[in-house]
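Asks: Sequence and predicted model, in that order:
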Amino acid sequence: MTFPDKQTVLDYIRDNPTATTKQAIAKGLKVKGEERATLRAILRELEADGALERTGKRAWSQADRPPPTGIVEFTRIDKNGDLIGKSIGDNGPFGPDIIYAGPSGKPRGKTKAPGVGDRALCKINEHDGEWRARAITVMEKRISDRLVGLYSTTARGGRVNPSSRKDRREFVIQEADTKGAKDGDLVIAEPKPQGRRHHGPALGEITEIIGHITDPRSASLLALHAHDIPTEFPEAALAQARDPKPAPAEREDLTQIALITIDPADARDHDDAVFAEKLDDGWRVIVAIADVAAYVTEGSPLDKEALKRGNSTYFPDRVIPMLPFELSADECSLKEGELRRTLAVEMIFGPDGHKRSHRFIRGMMKSAAKLSYEEAQAAIDGKPGGKAGEMLDTVLRPLWDAYHALAKARDKRGPLDLDLPERRIRFKEDGEIDGIYTKERLEAHRLIEEFMIQANVAAAETLERQKSPLIYRVHDTPTDAKIAAFADFLQTLELKWNVGERPQTHKFNKLLSELNGTEFDQMVTQMILRTQAQAVYAPENLGHFGLNLERYAHFTSPIRRYADLIVHRALIASLKLGPDGLSKEAASQLEQTAQHISDTERRSMAAEREATDRYLALFLKDQVGAEFEGRITGVTGSGLFVALAGTGADGFIPISTISDDYWVQDEAAMALYARGSGKTYSLGQIVRVKLKEVTPLQGGLLLEMLSEPQPAPEGRKQHRREMDIGNVPRRKGGPPRSGKPRFNKKTLPKTKGKGKSKGPRR
């Protein structure tokens, strides 16, 4: 026989998903003798091409198709409340999202379901276009099954309803297990051991009362406890912070250089300062960073706690710092006019903004001024005042002129340019919400960002040149599967994208530029964002796709990120700048450290997002029945997610409430369309909605669609007719899908009288 080509091998694996090993594939294709070596070579080529994923020593699966039986790692709970994981192979997670669908067969004894962070051996199959996993054996268990939520009293004790809309559990609390909790308390409850013959709701016992639902700042309290973010520092760490003893080091005098800090007006700590001066043929720029490594020495109580936290966590109403404020806001803060230790980088740029050279300096400095972004920008814009006015010609104009040179090189480099508005919550003195505003994007922000990026690149370059271990900040190139999905989406808009070419940032930017101001502008922006990988920390360099940089490391914020502290120590050790550098033992643990701080970063992001959702729900709870303009930001088989204009709050419209039509999800077009008419609700579409229900405890908004759908795009009509052939509707609103978000009135605080809650507006 003629040996099959790559496509034949792929087709066979697709049609025979249980044939995953080389032996099974060879047997199925009747490959014998010397042809086995050729098959082995083809399998390796397909793996290198990304078409196959290695799932074992001699086993493969299609990169977009998990094996019928394999290890699944469950990493998150989606907006519908489903536990989501990915198949795990020799090279890590791969393939599509997999929904946990319960145990495989009859549960045995006290076997528990997997949770976030668990791995399980599962049977995996495809059902109605979704991949589902049924657990055979749970290999790793959650640290805790605790429930953070709202306690409400009943005749014989009480109940705890979850504070997260992703959690479907509810605990019944017997009177002896309430620990004094009162109606409306925010509590932590653990499941109570119960016999195999127990029927009915799960029993629980309260272990801690963390606050009350009427506390204006309860939103952050819930997020803190739900994600196990430490709030209290050990006494040993506090003692070290109160009596800081810096490591000895030879230092260069930078006190005569007019370094200044430019930060938000309400900043409590200042960990970076900048300076620029004109040279005959270019620019000299200095970025000075607080020398945190001198105070947080390896293995000390402060270091252990900083590693545990991984980073600072920023809630709308508070900051949970990585280091105690006694250190971060005092001795390691570059305060105006005060002598401070610094690890700085001096960079020389040509007139075209390209860096010619750089060197790192361990020195002493005095900040010449503490300016806010607004003060610095106003001075440059012709409205100087105070310190900014005094320094306009000598300090600020050289900084801006140097930035404009660097901006030329940045624009030529072409980092990904996504215009994503950032909304902030403003609070009154009593902790209640005063309003929501969009943070203004100033050139002063871009200046500091570009200087910090250049300093981060210089750190990575130096450590690579010194052959030093380091933790990179990596942002991988979008996967082939995501690019293919993006191309399919663009095709629904009659736009083209070459799938065969390597993704490049300038192509995304060109597309955004061409669509700027059109009806497709925001929906394509959202799709480009979804196409991107998540930035993480890693000891291996994968480059930074979003910034379009070959190497990148975090160096500029050691007060709030442990990764930067590692980079500082690596620079100190490799450049022989002191005795407090990175040890060989710590260097050998960088892979584990990188994974840990990537995990803590994701934990903080999730907690910050949950707290913000709750505050937005609190802000809107007295506006039930009001109408809003919004933009569709998510399309699922369960319904539509809409971001409300002004606040940016996300609400959900269940598919069954949209209209009497049968709605079908068009995954490629990121749209729902009505079977028959083809009328469509699409990602990015501006719609009018009514606020129907608010659950402040869970941060949920239930919306009603008021806008009519749009006509089906011409290019999609035939495709949708083909999709509808033989697709018999099962119910109004399209096929059922488990796990749509719950809006449970039991989770709201009790109020007197009828109608909506009359509680304080928060």
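Replies: Thanks, I have it. All figures in this text were calculated on a predicted structure; none of them were measured in a lab.
Asks: C-alpha from now on. contacts and neighbour counts both.
Replies: OK.
Asks: Flag every buried residue along the helix or strand harbouring Asp97.
Replies: Applying DSSP states H and E as the criterion places Asp97 in strand 92-103. By neighbour count with 16 or more other CA atoms under 10 Å, strand 92-103 contains the buried residues Pro93, Phe94, Gly95, Pro96, Asp97, Ile98, Ile99, Tyr100, Ala101, Gly102, Pro103.
Asks: Use this one as the comparison:
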Amino acid sequence: MPILLDYVGKKDHIHCMNKNNEEIIKFIKANTDHPMKMKELAKALGVKNPDYNKFRNSVKSLIQTGHLVKLKRGRIGIADELNVKVGKISVARGGFGFLIVEDDPVDVFIPANKLNTALDGDRVMVRVSGTENGRPTGSVIKIVERVSRNIVGIFNRSKTFSFVVPDNKKIHRDIYIPTKLSMNAKDGQKVVCIIESWDDPYRNPEGEITEVLGFPGQPGVDMKAIVKTYQLPEEFPPEVLEQAEYASAKLDESDLSKRLDLTKECIYTIDPVDAKDHDDAVSVKKHSKGYSLSVHIADVSHFVEEGSQLDKEAIKRGNSVYLPGMVIPMLPELLSNNVCSLMVNKKRLAHSAFIEFDKQGKMISWKFADTIIKSAAKLSYEDVQEYFDTKVVTPKIKKVQENLDAARELAHLISNQRFAEGSLDFDLPESDLIMDDNGEVTNLKAKVRLESHRLVEEFMLVTNKAVALEVFRAAQPFLYRVHEKPDIEKLTEFSAMMKRIGLTFPVSATMKPVQFSRFLERVKDDPKADFINELLLRSMKKAVYQRENIGHFGLAFKHYTHFTSPIRRYPDLVVHRLLRKLKNNRYPAAFAKKVPGMIDSISKHCSETERHAERAERDAIKVKQMSFMAEHVGEEYDGVITGVMPYGFYVRLDPLGVEGLVRISSIDDDYYLYDEKHYRIVGRRNSKVYQLGDKIKIGITRVDKVTAEMDLHIVLSISKKRKKTKVRDTKPVKRKTTKRKKR
């Protein structure tokens, strides 16, 4: 297997401090009074001509990672000694920014007037000039690398000039568009543009329109805008489609004869009613000693050859992206929706897990095999739930009834075991989009989590756990799905918030998941349970992929990975390959040398593509939600305050699950001050308080479909007055300097 570092892309710099790099830094530190150019430095260090390119690449890598900095006239210095840092700029909606430096937990605050021409996501050089309120501050002195970005916005044409107003409010300048570069866009259309040049912070950037999407409100324009904004891949390259066609035919009798034949077994899929990419199928048998669970996962690794163009495209995408009404798949549909998909009554290749449980649902043994299966029934979650609720046996259910009854029993037992061990379940309210054939939202309703959803979830979780255990016990390098324990600072904040609403949540550095799960169980019937769950979830870190196994805190698992969705997640495909390579608890010697580097590269890349997809999916849902809410301006709803900021507070509307903003300027019964310490705003005269978790009745004032923002106004506050508290009139707080999460 290739190490795959090159698959990530040239701009993903993977760097480790080897001995040569340490020597370079040590030498430059010793000669700070005389900064040298690249060739001078090479000569001083005795670098021979054959090694010069390697040396130059090492220096460039050190510059890219911020250890070194390039000075005027090409001279090279130590970044720290010059009070210079290199990193990625994160621009806030308020216009200011933060420099995020890899492996440095403290960000540098950049005032709006010190951003120079930096845009959100650019790699920049910042000179740290001092501190403000204990926080380092600085100014951008150089754009090291512009992020290649599509800017989506509304085109405005006048007689003398034209410009694009970006949808992304982190871009605080309109983009000037010369007439010859406007693609004949019409006033008011949504367009895609790129910035051609921007060197003067006192002038607007100049750009070029690359695509006209259409007028806002036209079918498909909103989702096209999301795809372009996040630069999601739209088409597969011809060579990838060609390979997919070839791979789909890669099945002959010799492949089948080597596999365990399970085509006569009672196996079935349970998926959303409109699903086409069936990753998994299950079967459960009850016997005198307990239960036998078999979970059959599509054998994508048989069709996607390591290092092929098909494989490279899959790792580049990292995962499938699910937007309302559309899917951007990781693999071409010929594979994802056809030959890999575990379709009903079709022979399909699978990688199967066979797990034995005792009568209490405790996992006692497991094994894995390459199999061939034939699904006997294609069930939807609703099909299964209807059977559970009514006991009505439809023709589809009849084929698998006895098996399904055993599956239900086992799922309950596994779930009880999991929660007894401390696994957390944040069952937060979500809204379901009901859309017509044109992609327009016709209704929003609360998403219901069915018992049938939980059944499949339990079987997938326990299978992923079994795979991780199998490789961990072999003591071989592996790709784990890990979830770090929360920071004590975050938990202390959460505990203080709970105290203010009358609840106790003791915090210690040695907290275990079971303490969290017991707390959630204790508050599950509290009127503010959803809000409490949401706040605690915000205190948690993000789950990521990595080689070091630190366990999964949220699931309370010591060993966990992703194995069950190789059609839509690249890490699962890698895990299939690793598991298959494991023979007698060892990888083949030549392969074993490549595994650590390969896992590190894929883990980092796929953790990033996952977060990128989540942001796109979240924004797409919000766009659709706001499109629907625009038709309901003036209506009133009950809600709960979910966030308090210097400029107002956010309210989640019940039962729709959508959020809007009540601006402080819209509350006219008093002058309100922001109390950051207590997450609230307080009336100066009447002492009325609006704080996190408060119930409130609001009306919809305005909905902006372009920015996906909704303004609300107070109809009735259900909160009571608090005792008077001295609250200083504070300026809008930009951001605390805290230790940044390593995601």
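Replies: Okay, I see it. None of these values were measured; they are calculated from a predicted model.
Asks: circling back to that earlier point, centre of the chain to the strand holding Asp97 of structure 1, how far?
Replies: Its chain's C-alpha centre and that of strand 92-103 of structure 1 lie 19 Å apart, by CA atoms, centre = their mean, to the nearest Å.
Asks: What of stretch 721-736 of structure 2?
Replies: Worked out by CA atoms, centre = their mean, stretch 721-736 of structure 2 lies 33 Å from the chain centre.
Asks: now do stretch 140-156 of structure 2
Replies: The answer for stretch 140-156 of structure 2 is 22 Å, by CA atoms, centre = their mean.
Asks: Same question for stretch 174-183 of structure 2.
Replies: 34 Å.
Asks: Let me have the buried residues of strand 92-103 of structure 1 in a markdown table, adding distance to Glu627 of structure 1 as columns.
Replies: Below are the buried residues of strand 92-103 of structure 1 laid out as a markdown table (distance: CA to CA, whole Å):
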| residue | distance to Glu627 of structure 1 |
| --- | --- |
| Pro93 | 43 |
| Phe94 | 42 |
| Gly95 | 40 |
| Pro96 | 37 |
| Asp97 | 35 |
| Ile98 | 36 |
| Ile99 | 35 |
| Tyr100 | 37 |
| Ala101 | 37 |
| Gly102 | 40 |
| Pro103 | 43 |
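Asks: closest to Asn311 of structure 1 among the residues you listed?
Replies: The closest of the buried residues of strand 92-103 of structure 1 to Asn311 of structure 1 turns out to be Pro93 (CA to CA; 25.0 Å).
Asks: Tell me how far the closest one lies from Ile77 of structure 1.
Replies: Here the criterion is CA to CA, to the nearest Å. By it, Pro93 of structure 1 lies 16 Å from Ile77 of structure 1.
Asks: Please apply the same query to Leu683 of structure 1.
Replies: 22 Å.
Asks: I'd like the next helix or strand past the strand holding Asp97 of structure 1.
Replies: Scanning forward in sequence from strand 92-103 of structure 1 by DSSP H and E, the next helix or strand is strand 119-127.
Asks: Would you mark the buried spots in that next one?
Replies: In strand 119-127 of structure 1, counting by 16+ other CA under 10 Å, buried: Arg119, Ala120, Leu121, Cys122, Lys123, Ile124, Asn125.
Asks: What does Gln466 of structure 1 correspond to in structure 2?
Replies: For Gln466 of structure 1, the aligned position in structure 2 is Ala474, judged by TM-score structural alignment.
Asks: Tell me which stretches of the stretch 251-400 of structure 2 form helices.
Replies: For the stretch 251-400 of structure 2, helices defined by DSSP state H, counting those that start in this stretch occupy the ranges 253-257, 300-303, 309-317, 333-334, 381-390, 395-398.
Asks: Could you dump those helices into JSON lines and include mean neighbour count and distance to Tyr570 of structure 2?
Replies: Output for the helices of the stretch 251-400 of structure 2, formatted as JSON lines (neighbours: other CA atoms under 10 Å; distance: least, CA to CA, whole Å):
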{"stretch": "helix 253-257", "mean neighbour count": "11", "distance to Tyr570 of structure 2": "23"}
{"stretch": "helix 300-303", "mean neighbour count": "22", "distance to Tyr570 of structure 2": "10"}
{"stretch": "helix 309-317", "mean neighbour count": "22", "distance to Tyr570 of structure 2": "6"}
{"stretch": "helix 333-334", "mean neighbour count": "16", "distance to Tyr570 of structure 2": "15"}
{"stretch": "helix 381-390", "mean neighbour count": "16", "distance to Tyr570 of structure 2": "25"}
{"stretch": "helix 395-398", "mean neighbour count": "14", "distance to Tyr570 of structure 2": "32"}
